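A.B. asks: Only the shape, not the letters, is given here:
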């Protein structure tokens, strides 16, 4: 990768931008990129800081693991330094608790916004919040040592970082339920077979394969990509006839734009 001055480099998150490609890197390898509330704020800030030139966002992680999930210290009565513990959060009124969780989710939602395509490069463990962060991206490239697992239910919680919708959309309700409730590992072969990942490569080739995919995504004109992404994102919520109508509207916009005809 080109050495670039980071736009953001704090709380376990680094954002760099190289023209049309932005790279968000998790930088807590000593803790297997365990996540904290501060890390979530930094991830949300990275999304807000993207310049308009960016078309593809690549999510990477330093070290042997993509992310081992939420920092276990958050489960202690003391919580993480400077952050409320889960017990403190539970004592808040309903509206405040809901708002706190919604703020946490902001780190996981911007990856699917219509003007960018996002790729997660996933190696080693992607557990709980780590699995949900990988699911936040549009596409996933995985190393052959990848191990996905959703452990929240085993801890008496639920996956609440926007991961349930894409998981059900990819693998279906029954398999998603089984994965979440058992907390078992999903290895590379199953991840590829079920569509959880787009590509599995040897660990040594993960960065190069991700870079190749990012370059391929830049080949098509940006406006056509934006319209196509919107069509596909909305397809599940539309009837067949509604989707046909959406296709017609999108194509009309593209034809007029290519012909230089304004609205």
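C.D. replies: All right, it came through fine. As the structure is a prediction and not an experimental result, all values here were calculated from the model.

A.B. asks: only C-alpha atoms for contact and neighbour calcs from this point on.
C.D. replies: OK.

A.B. asks: May I see the buried residues of stretch 144-164?
C.D. replies: Within stretch 144-164, the residues scored as buried using 16 or more other CA atoms under 10 Å are 144-152, 159, 161-164.

A.B. asks: would you turn those into CSV with distance to residue 38 and secondary structure?
C.D. replies: CSV is the format used below for the buried residues of stretch 144-164 (distance: CA to CA, whole Å; DSSP: H, G, I helix; E, B strand; the rest coil):
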residue, distance to residue 38, secondary structure
144, 30, coil
145, 28, coil
146, 25, coil
147, 25, strand
148, 23, strand
149, 23, strand
150, 21, coil
151, 21, coil
152, 20, coil
159, 19, coil
161, 15, coil
162, 18, coil
163, 19, coil
164, 23, helix
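
A.B. asks: Make JSON lines from the residues you listed and add distance to residue 9 to it.
C.D. replies: Shown next, in JSON lines, are the buried residues of stretch 144-164 (distance: CA to CA, whole Å):
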{"residue": "144", "distance to residue 9": "29"}
{"residue": "145", "distance to residue 9": "27"}
{"residue": "146", "distance to residue 9": "26"}
{"residue": "147", "distance to residue 9": "27"}
{"residue": "148", "distance to residue 9": "26"}
{"residue": "149", "distance to residue 9": "28"}
{"residue": "150", "distance to residue 9": "28"}
{"residue": "151", "distance to residue 9": "29"}
{"residue": "152", "distance to residue 9": "28"}
{"residue": "159", "distance to residue 9": "27"}
{"residue": "161", "distance to residue 9": "23"}
{"residue": "162", "distance to residue 9": "24"}
{"residue": "163", "distance to residue 9": "25"}
{"residue": "164", "distance to residue 9": "29"}
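
A.B. asks: hold the first one in mind and look at this next one:
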């Protein structure tokens, strides 16, 4: 049996690797895995630390909630120790504020790399930044008690951690607008029906379901999975004819590789 190596464990994030599977765990259940700039930097570091052997990344949260979103301490005058408060950030220049938000977003961008397939295992609350972190992944397996909500608009803000693009892609513009503008909860049945969740399982069965899905994903040859993911990711920005061309080019690469004629 392969050993599980701990690659990173800091600021509420733990990265472990077992063969081709990496697991990123949010490790602050006492605060329902609330998020902070330090946690976002740790998530970015986890993405950069992944060994090249990893094909599937599982994202999970310890305890009853996946992530209750941004730690409200960010909005207090004192903020987090060693960090500027969000109120201080608001006083900076447009360029400075843009650069800080871009740095925060890096924690949410690497999950869709074409050489990986990422799975969010979501139970309990996935609110705001927690919802956006689940949306950052390719696939979502959720427990029956899941509660998604995008509360930023209700707080006078907007979802800015890369969540708007996948949300609209999954549920459509009108439903995405209604979810964000009202801040209401989306429960398991609706999540599955609208495409937010790939699979809904009973509470307590999420780990087994993720293991089964991971095994199925690993059954395909890696290069074929990479090419397929790249095709699907690019489909929405290509025309029909451009997608046909991309399919032909990808298939030619696969056929040459299978014939031993690749580079």
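C.D. replies: Good, I have the coordinates. Predicted model only: the values in this text are computed from it and were never measured.

A.B. asks: hmm, back to that, out of the buried residues of stretch 144-164 of structure 1, flag the one nearest to residue 201 of structure 1.
C.D. replies: Closest to residue 201 of structure 1 out of the buried residues of stretch 144-164 of structure 1 is residue 144 (5.7 Å), distances taken as CA to CA.

A.B. asks: and that closest one, how far is that from residue 130 of structure 1?
C.D. replies: Look at residue 144 of structure 1 and residue 130 of structure 1: by CA to CA, to the nearest Å, they are 17 Å apart.

A.B. asks: before we move on, what about residue 199 of structure 1?
C.D. replies: Separation of residue 199 of structure 1 from residue 130 of structure 1 (CA to CA): 18 Å.

A.B. asks: And for residue 68 of structure 1?
C.D. replies: Counting by CA to CA, the gap between residue 68 of structure 1 and residue 130 of structure 1 amounts to 6 Å.

A.B. asks: Now the common contact residues for those two.
C.D. replies: Jointly contacting residue 68 of structure 1 and residue 130 under the rule CA atoms under 8 Å, 6 or more residues apart in numbering are 34, 35.

A.B. asks: Of these two, give the one with the bigger neighbour count.
C.D. replies: residue 130 (26 against 23; other CA atoms under 10 Å).

A.B. asks: so which helix or strand takes in that one?
C.D. replies: Using DSSP states H and E, residue 130 of structure 1 sits within helix 129-136.

A.B. asks: Next: residue 170 of structure 2.
C.D. replies: Following DSSP H and E, one finds residue 170 of structure 2 within helix 164-171.

A.B. asks: Give me the mean distance between that helix and structure 1.
C.D. replies: Helix 164-171 of structure 2 differs from its equivalent in structure 1 by a mean of 0.2 Å after superposition (mean CA distance after the TM-score superposition for structure 1).

A.B. asks: helices or strands next to that helix in the packing?
C.D. replies: In this structure, helix 164-171 of structure 2 makes packing contacts with helix 129-136, helix 173-182, judged by 3 or more CA pairs under 8 Å, 6 or more residues apart in numbering; DSSP states H and E.

A.B. asks: Run through the helices of structure 2 in chain order.
C.D. replies: Here structure 2 has its helices, by DSSP state H, at 37-49, 86-90, 94-109, 129-136, 164-171, 173-182, 188-194, 206-218, 222-235, 240-258.

A.B. asks: export the ones you listed to JSON lines and tack on distance to residue 16 of structure 2?
C.D. replies: Shown next, in JSON lines, are those (distance: least, CA to CA, whole Å):
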{"stretch": "helix 37-49", "distance to residue 16 of structure 2": "9"}
{"stretch": "helix 86-90", "distance to residue 16 of structure 2": "31"}
{"stretch": "helix 94-109", "distance to residue 16 of structure 2": "17"}
{"stretch": "helix 129-136", "distance to residue 16 of structure 2": "18"}
{"stretch": "helix 164-171", "distance to residue 16 of structure 2": "26"}
{"stretch": "helix 173-182", "distance to residue 16 of structure 2": "33"}
{"stretch": "helix 188-194", "distance to residue 16 of structure 2": "28"}
{"stretch": "helix 206-218", "distance to residue 16 of structure 2": "15"}
{"stretch": "helix 222-235", "distance to residue 16 of structure 2": "20"}
{"stretch": "helix 240-258", "distance to residue 16 of structure 2": "31"}
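
A.B. asks: related to what we said a few turns ago, average offset between the helix holding residue 130 of structure 1 and structure 2?
C.D. replies: On superposition with structure 2, the mean distance recorded for helix 129-136 of structure 1 (mean CA distance after the TM-score superposition for structure 1) is 0.2 Å.

A.B. asks: quick one, that helix and helix 164-171 angle?
C.D. replies: Taking axes from the mean of the first three to the mean of the last three CA atoms, to 10 degrees, one finds that helix 129-136 of structure 1 is oriented at 70 degrees with respect to helix 164-171.

A.B. asks: what packs against helix 129-136 of structure 1?
C.D. replies: When contacts are defined as 3+ CA pairs under 8 Å, 6+ apart, helix 129-136 of structure 1 packs onto helix 94-109, helix 164-171.

A.B. asks: again, 7 Å this time
C.D. replies: When contacts are defined as 3 or more CA pairs under 7 Å, 6 or more residues apart in numbering; DSSP states H and E, helix 129-136 of structure 1 sits against helix 94-109.

A.B. asks: against structure 2, where does the helix it packs on fall?
C.D. replies: Aligning helix 94-109 of structure 1 against structure 2 (TM-score structural alignment) gives residues 94-109.

A.B. asks: Could you count how many residues lie near residue 259 of structure 1?
C.D. replies: There are 9 residues near residue 259 of structure 1, going by other CA under 10 Å.

A.B. asks: Sorry, wrong one. I was asking about residue 40 of structure 1.
C.D. replies: Residue 40 of structure 1, neighbours per other CA under 10 Å, totals 20.

A.B. asks: do the same with the one 10 residues further on
C.D. replies: Residues near residue 50 of structure 1, counting by other CA under 10 Å, number 18.

A.B. asks: dump the residue contacts of the closest residue to it other than its chain neighbours.
C.D. replies: With sequence-adjacent residues excluded and distances taken as CA to CA, 6 or more residues apart in numbering, residue 50 of structure 1 is closest to residue 22, at 7.5 Å. Shown in contact with residue 22 of structure 1 (CA atoms under 7 Å, 6 or more residues apart in numbering): 16, 54, 56, 57, 58.
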